[in-house]
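Trainee: Need a 3D model of the sequence below.
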Amino acid sequence: MSHSADRRIEMSRKIPLLGVRIVAPVVIILVWWFAVGVVMPAVDPARTFFFPTPPAIAAQFIESFGGSGLGEIVLPTLVRFVIGFAVATLLGIGWGVILGVYSTVRLAALPFVTFFRSLPGVALIPIVTLFLGLGDAQKVTVVVLACMWPVLINTMDGVRSIDLTLRDSVRSYSIRGADRYRFVILPAAAPQIFAGLRVAIAVALIVTVVTELFGASQGSGIGYFLVDAQGTFDMTSLWAGLVLLGVLGYGLNLLFALVERRILAWHRGAKANEAL
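Mentor: As a prediction, this is how the structure comes out:
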């Protein structure tokens, strides 16, 4: 079968799935609109204060996060998220490779890794605050401590699960030093590393917003916006903030999926060849 025919078959499979992805959110929005605009006013009018209609939320979304709101509310959260996630990625991959390669170090460090990965990241906020206060350093540090562990564990497991045949080939060809890590260990462990990064990216966004909620009497970011909306009983702004978090989470996950698909294209090709 030709390559163009394969692409047509793949596109024919993707179009119905794309339609479902578009129709499902539209149906949910219409059901919400009908429930809060028609049913709830007839059953319990007082509750309509807590559940604004989708058009009201959309208008508030544009007003709050368009223009200057993008730089004052959204950008601080994204900067903290990116820095925390980047540092956690470097530390997680670095330590994960070391623990995966050197069994003695792994055996010594595994009890500590198991202990600290069991601690919820948000539980560390009071302790970190004692040392770093409520500034950006505290927020980034908590994000790093919360989302480093999925990357570390998956990297370590990925390195340990490298095929024995590949290990023998490395020894046979005397591949040592940086080349061993660059051309053998990291590529072989990459699928599991990306699995850990996918988990960490969701954790990083959640923890970033939670740190902004903590002690948010003075601050910036989406968490501060949510606390301020709650304190002033601005329910429309509160729902707009929640929608923003959902949009950011979806967008970050989509961006990560595109990067993963590009970097791991060789892995999918290898799997396809194995299936033939």
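Trainee: Please make it C-alpha for all contacts and neighbour counts, starting now.
Mentor: OK.
Trainee: where along the stretch 1-150 of the chain do the strands fall?
Mentor: Counting by DSSP state E, counting those that start in this stretch, one finds no strands in the stretch 1-150 of the chain.
Trainee: quick one: the helices in it?
Mentor: Here the stretch 1-150 of the chain has its helices, by DSSP state H, counting those that start in this stretch, at 3-34, 40-43, 54-65, 68-69, 75-101, 103-117, 125-132, 136-160.
Trainee: mind giving me TSV with those and columns for distance to Phe225?
Mentor: Converted to TSV, the helices of the stretch 1-150 of the chain look like this (distance: least, CA to CA, whole Å):
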stretch	distance to Phe225
helix 3-34	24
helix 40-43	27
helix 54-65	9
helix 68-69	10
helix 75-101	11
helix 103-117	30
helix 125-132	19
helix 136-160	16
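Trainee: do you know how far the residue lying farthest from the centre of the chain is from Phe34?
Mentor: In the chain, the residue that sits farthest from the middle, by CA atoms, centre = their mean, is Ala42; the gap is 40.3 Å. Using CA to CA, to the nearest Å, Ala42 is found at 11 Å from Phe34.
Trainee: Gly96 too?
Mentor: Counting by CA to CA, the gap from Gly96 to Phe34 is 51 Å.
Trainee: Ala240 too?
Mentor: Relative to Phe34, and taking CA to CA, Ala240 is found at 18 Å.
Trainee: same check, this time on Ala204
Mentor: From Ala204 across to Phe34, the span is 35 Å (CA to CA).
Trainee: Which stretch among the helices of the stretch 1-150 of the chain is buried most, on average?
Mentor: Compared across those, helix 136-160 shows the largest average neighbour count, a mean of 25 (mean count of other CA atoms under 10 Å).
Trainee: What's the first helix or strand after that one?
Mentor: Counting by DSSP states H and E, the element after helix 136-160 in chain order, helix or strand, is helix 164-172.
Trainee: Mind listing what's buried along that next one?
Mentor: Of all the residues in helix 164-172, not one is buried under the rule 16 or more other CA atoms under 10 Å.
Trainee: That one: what's the following helix or strand?
Mentor: With elements assigned by DSSP H and E, the helix or strand that comes after helix 164-172 is helix 177-180.
Trainee: Quick one: list the elements packing against the helix or strand following that following helix.
Mentor: For helix 177-180, the following helix or strand on the C-terminal side (DSSP H and E) is helix 186-213. The contact analysis (3 or more CA pairs under 8 Å, 6 or more residues apart in numbering; DSSP states H and E) places helix 186-213 against helix 75-101, helix 136-160, helix 222-231, helix 235-263.
Trainee: Nearest to Arg13, out of those?
Mentor: In terms of CA to CA, the element of the helices and strands packed on helix 186-213 nearest to Arg13 is helix 235-263, at 18.0 Å.
Trainee: so the closest one versus helix 54-65, what angle?
Mentor: Counting by axes from the mean of the first three to the mean of the last three CA atoms, to 10 degrees, helix 235-263 points 80 degrees away from the direction of helix 54-65.
Trainee: quick one more, to check against the first:
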Amino acid sequence: MPPRFFVFSFSSDISFNNLTGKIPPSLSELVLTDYIFLMENKLTGPMPGWVLSSTKNVDVSYNHFTWDRVSAPKKCEQDPTNVVESYSSITNEQSNIHPCLRKDFPCTKSYEQQICSLYINCGDYDVTVNNTNYEGDTERKGPSSYYNAGNWAFSSTGAFVYDIRYPNTYILSNTSNLNNISTVNTALYTKARTAANSLTYYGLCLMNGHYTVRLHFAEIVFTEYSPRKRVFDVYVQNFTVELHDGLSRQRSS
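Mentor: This is a model prediction of the structure:
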């Protein structure tokens, strides 16, 4: 990374840039910046102490930091800092590192504690649809957050700093007519979790095997009077997948 940064904005987002090296001290001196996003780079070295002590929203997830007993975090719940999967897989053999900090988030539970199915109602409360119980997801987290619900977790990055309609709102409610959706399934489309940069859900300790991933999509924000086109990728276990009638098939390992 360059040694100095000059940013005149509330948000400094340099994620997904293959940046290498250590985080320079100059980043901690950005007085006018409330959000610093460094996720999905190749940053190395010990994690600077100011990252964990900062009152700003800082996201350093998905990097390759070197484990240091003194400065390293002991857990992933470090609001307002997101550190999930921030340490290199080389450190996976060190048992004192929390699994959520390691690359690929390995499972440390016994076989008896692992699960073989998971249903989440993203952004809304518990609901039962077609005899299937969907776990609620109502945690009010957003810009640089990691949340662990037990059997699943999510990592959220990005701030809606220039969106005057939904300023830093990470759970949106339906404002559109839901066409071609059965009444039974309506509860799954009432609300949704959103993120400005990246949103990752984790199924924690799923047993190895073949799984069918069903994703429910509906436009619940833009009305028919302001049509938009959504363009996004879906990744399952770090691989881009093609969707076929809402189904994605991927082996868990």
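Trainee: Superposed, what's their TM-score?
Mentor: The TM-score (TM-score structural alignment, normalised by the length of structure 2) is 0.23; 98 aligned residues with a CA RMSD of 5.8 Å.
Trainee: Am I right that Leu52 of structure 2 is in a strand?
Mentor: No - using DSSP: H, G, I helix; E, B strand; the rest coil, the assignment for Leu52 of structure 2 is helix, not a strand.
Trainee: For Asn82 of structure 2, see how far away it is.
Mentor: For Leu52 of structure 2 relative to Asn82 of structure 2 (CA to CA), the value is 9 Å.
Trainee: can you check Arg249 of structure 2 too?
Mentor: Arg249 of structure 2 is 29 Å from Asn82 of structure 2, where distance means CA to CA.
Trainee: Neighbour count for these two, which is higher?
Mentor: The neighbour count for Arg249 of structure 2 versus Asn82, taken as other CA atoms under 10 Å, is higher for Asn82 (30 against 15).
Trainee: ok, the more buried one touching Asp59?
Mentor: Yes - between Asn82 of structure 2 and Asp59 a contact is recorded at 4.7 Å, counting by CA atoms under 8 Å.
Trainee: Can you pull the residues that touch both of the two?
Mentor: Residues touching both Asn82 of structure 2 and Asp59 by CA atoms under 8 Å, 6 or more residues apart in numbering: Ser144, Ser145.
Trainee: ok so, going back, do you know which of the helices of the stretch 1-150 of structure 1 lies nearest Ala200 of structure 1?
Mentor: helix 136-160 (4.8 Å).
Trainee: Okay, angle between the closest one and helix 75-101 too, please.
Mentor: Counting by the same axes, to 10 degrees, helix 136-160 of structure 1 lies at 30 degrees to helix 75-101.
Trainee: I'd like to know how many residues surround Ala195 of structure 1.
Mentor: What Ala195 of structure 1 shows, counting by other CA under 10 Å, is a neighbour count of 16.
Trainee: my read: it touches Thr155, true?
Mentor: No - Ala195 of structure 1 lies out of contact with Thr155 (CA under 8 Å); the separation is 9.0 Å.
Trainee: Touching both of these two, which residues are there?
Mentor: Residues touching both Ala195 of structure 1 and Thr155 (CA under 8 Å, 6+ apart): none.
Trainee: Enumerate every residue touching Leu199 of structure 2.
Mentor: Taking CA under 8 Å, 6+ apart, we find Leu199 of structure 2 in contact with Phe154, Ser155, Ser156, Thr157.
Trainee: Name the member of these with the most neighbours.
Mentor: Thr157 (27 neighbours).
Trainee: measure Arg21 of structure 1 to Glu260 of structure 1 for me?
Mentor: Arg21 of structure 1 sits 21 Å away from Glu260 of structure 1, going by CA to CA.
Trainee: same deal with Phe225 of structure 1?
Mentor: According to CA to CA, Phe225 of structure 1 and Glu260 of structure 1 sit 32 Å apart.
Trainee: Looking only at neighbour counts, state which of these two leads.
Mentor: Per other CA under 10 Å, whichever of Phe225 of structure 1 and Glu260 has more neighbours is Phe225, with 23 against 17.
Trainee: Adding distance to Leu30 of structure 1, write the helices and strands packed on helix 186-213 of structure 1 out as JSON lines.
Mentor: Putting these into JSON lines (distance: least, CA to CA, whole Å) gives the following:
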{"stretch": "helix 75-101", "distance to Leu30 of structure 1": "30"}
{"stretch": "helix 136-160", "distance to Leu30 of structure 1": "36"}
{"stretch": "helix 222-231", "distance to Leu30 of structure 1": "25"}
{"stretch": "helix 235-263", "distance to Leu30 of structure 1": "16"}
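Trainee: Those helices: which one's closest to Ile9 of structure 1?
Mentor: Closest among those, using CA to CA: helix 235-263, at 19.3 Å.
Trainee: what's the following helix or strand after the closest one?
Mentor: helix 265-275.
Trainee: the inter-axis angle of that next one versus helix 235-263?
Mentor: Relative orientation of helix 265-275 of structure 1 versus helix 235-263 (the same axes, to 10 degrees): 60 degrees.
Trainee: What are the buried residues along the one helix or strand Tyr202 of structure 2 maps to?
Mentor: Taking DSSP H and E as the criterion, Tyr202 of structure 2 maps to strand 198-203. Neighbour-count burial for strand 198-203 of structure 2, with 16+ other CA under 10 Å as criterion, is recorded at Tyr201, Tyr202, Gly203.
Trainee: Tell me the one of the contacts of Leu199 of structure 2 nearest Lys42 of structure 2?
Mentor: Closest to Lys42 of structure 2 out of the contacts of Leu199 of structure 2 is Thr157 (17.0 Å), distances taken as CA to CA.
Trainee: pretty sure that closest one contacts Asp59?
Mentor: Yes - Thr157 of structure 2 is within contact range of Asp59, at 7.0 Å (criterion: CA under 8 Å).
Trainee: Buried residues, the helix or strand that comes right after the strand holding Tyr202 of structure 2. List them.
Mentor: The C-terminal neighbour of strand 198-203 of structure 2 among helices and strands, as given by DSSP H and E, is strand 209-214. In terms of neighbour count (16+ other CA under 10 Å), strand 209-214 of structure 2 has its buried residues at Val213.
Trainee: Tell me the helices and strands packed up against strand 209-214 of structure 2.
Mentor: When contacts are defined as 3+ CA pairs under 8 Å, 6+ apart, strand 209-214 of structure 2 packs onto strand 247-252.
Trainee: Buried residues of the strand it packs on, list them for me.
Mentor: For strand 247-252 of structure 2, burial by neighbour count (16+ other CA under 10 Å) applies to Ser248.
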